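**Student:** when you get a sec, could you give me coordinates for this:
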Amino acid sequence: MGVHREIDQNPPAFETAIELLRAAPLRPEIAVSVMPAPQRIAPYAIALSGEVTVRGDDLATGRFILLHDPAGHDAWAGTFRCVTFARADVEPEMAADPSLPTVGWSWLTDALDSRGARHAAASGSVTVVTTETFGEMSEDDGDAQIEVRASWTPDGDVGEHLSAWSELLCAIAGLPPLAPGVVPMVRPRSSR
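**Tutor:** Below is the predicted model of the structure:
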């Protein structure tokens, strides 16, 4: 699952991280698969895509990328970096609320906190996009989306960070948090 440009073997720290990702509990509404990882950001990377589907409806989509540079990276303040993207449609009335970007960012930070995913150097953006239709399309309803893009340096079990990402995807999809004491299912992941 790892990618490296110069040698065929992943370093032990990255292999351990991959195993922690494989074992991470995710929300049952999410289907995750391995996708091509970026090749120029770090010597080692793994990328996952996820879809939130409920009763056949696709509610949200996203990506989780774990980067690793054994030499460390000054901007990361560490040797690993999580990079995420999450997007979902929202009601136009919700998109009109000026507090939605702040709420979107809190969905990420709350998810990290709820999973015990310690982190540093977090940064990101929340974008709300609305589309209005005109002319021949004026009878079509407009639409709106929210996008959360973020990165942070994980401290500890990277599986907790993937679990937090699954919570973020479900939050932007409009799903309620799992009830206390409910443990999300561990889903096997493709190892393409």
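**Student:** okay, CA-based contacts and neighbour counts for the rest of this
**Tutor:** Will do.
**Student:** distance between the longest strand seen in the chain and the chain's centre?
**Tutor:** Taking DSSP state E as the criterion, the chain has its longest strand at strand 57-73. Distance of strand 57-73 from its chain centroid, counting by CA atoms, centre = their mean, to the nearest Å, is 6 Å.
**Student:** one more: stretch 44-55?
**Tutor:** Going by CA atoms, centre = their mean, where stretch 44-55 is centred and where its chain is centred differ by 8 Å.
**Student:** quick check: the gap between the residue nearest to Ala120 when sequence neighbours are not counted and Leu162.
**Tutor:** Once flanking residues are discounted, Ala120 sits nearest to Thr153: 5.1 Å by CA to CA, 6 or more residues apart in numbering. Applying CA to CA, to the nearest Å, the value for Thr153 to Leu162 is 13 Å.
**Student:** one more, for comparison:
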Amino acid sequence: MPVHRLIPPDHGFSEAISAMTATQLRPEVRWSEIPSPGKMAPHTWAANAEVDLHDEELASGRLVVLFDPAGDDAWDGRYRFVALVQAQLEPEFAVEAMLGDVAWSWVTESLELSEASVHELGCTATRVVSQSYGALASRPSTVDIEMRVSWTPDEEPGTDVDLGPHFSAWSSMLAAAGGLPPAPPPVAPIAPAHRARAPHAEDPR
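**Tutor:** Next comes the predicted model:
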């Protein structure tokens, strides 16, 4: 007798993710799906991404999409995006007092550029300055920035949420951290606005 496996319903989550990942991103962004954390929500999806220009990696990051069909009071919605953005900036950013404000503008402008309507938006920007001394004094100073961003997509009652603009917004945050100017997905800029490259951390979490 054939054995019928019962597949629990995902309430359209798979279809929403498939539509989201079909979104055309700017050409410098390369992403790949990775195993998602299973305990953060009933349904999850995750990806890593890098921003490359002229064979140089400018920024890297991670995205996790959470979905609870019953909704989550802490999110104020059914979906929650959790993004990580990392880049290594020029040494002069070590004394840039407004770097946190600049990082926040990368977030808000990326969402606006992608026409991603959100609420419960939050961001933590961390700057790490590394300087070497003694026998290691010849090593150049480095400035790393790490942004942890989360938001809830706005949903119209009775309609299917379009996650594509939010996926695009994440890629724009990566591009901005990597020094690339705002650009529609099909347009490739000539050079970054600031010299940034992705930090080489073993575990970005």
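**Student:** TM-score of the superposition?
**Tutor:** Remark: TM-score between the superposed chains equals 0.87 [TM-score structural alignment, normalised by the length of structure 1]; 176 aligned residues with a CA RMSD of 1.4 Å.
**Student:** hang on, the earlier thing: who has more neighbours, Thr153 and Leu162 of structure 1?
**Tutor:** Ranked by neighbour count (other CA atoms under 10 Å), Thr153 of structure 1 and Leu162 place Leu162 first, with 27 against 24.
**Student:** mind checking which helix or strand the aligned partner of that one in structure 2 is in?
**Tutor:** Using TM-score structural alignment, the partner of Leu162 of structure 1 in structure 2 is Phe167. Per DSSP states H and E: Phe167 of structure 2 is located in helix 164-177.
**Student:** and what of Met40 of structure 2?
**Tutor:** Applying DSSP H and E, one finds Met40 of structure 2 in no helix or strand.
**Student:** hmm, Leu66 and it touching each other?
**Tutor:** Yes - contact criterion CA atoms under 8 Å: Met40 of structure 2 and Leu66 qualify, at 7.2 Å.
**Student:** among the two, which residue is more densely surrounded?
**Tutor:** The residue with more neighbours, out of Met40 of structure 2 and Leu66, is Leu66; 24 against 13, by other CA under 10 Å.
**Student:** what about the strands in structure 2?
**Tutor:** In structure 2, the strands defined using DSSP E lie at 29-34, 43-53, 56-72, 77-89, 118-130, 142-153.
**Student:** same list (those) but as a markdown table, adding distance to Phe13 of structure 2.
**Tutor:** Output for the strands of structure 2, formatted as a markdown table (distance: least, CA to CA, whole Å):
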| stretch | distance to Phe13 of structure 2 |
| --- | --- |
| strand 29-34 | 15 |
| strand 43-53 | 7 |
| strand 56-72 | 7 |
| strand 77-89 | 10 |
| strand 118-130 | 18 |
| strand 142-153 | 14 |
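**Student:** tell me the most buried of those?
**Tutor:** Mean neighbours per residue, mean count of other CA atoms under 10 Å, is largest over the strands of structure 2 for strand 77-89, with a mean of 24.
**Student:** mean deviation of that strand from structure 1?
**Tutor:** Here strand 77-89 of structure 2, set against structure 1 after superposition, deviates by a mean of 0.4 Å using mean CA distance after the TM-score superposition for structure 1.
**Student:** elements contacting that strand?
**Tutor:** Secondary-structure packing of strand 77-89 of structure 2 (3 or more CA pairs under 8 Å, 6 or more residues apart in numbering; DSSP states H and E): strand 56-72, strand 142-153, helix 164-177.
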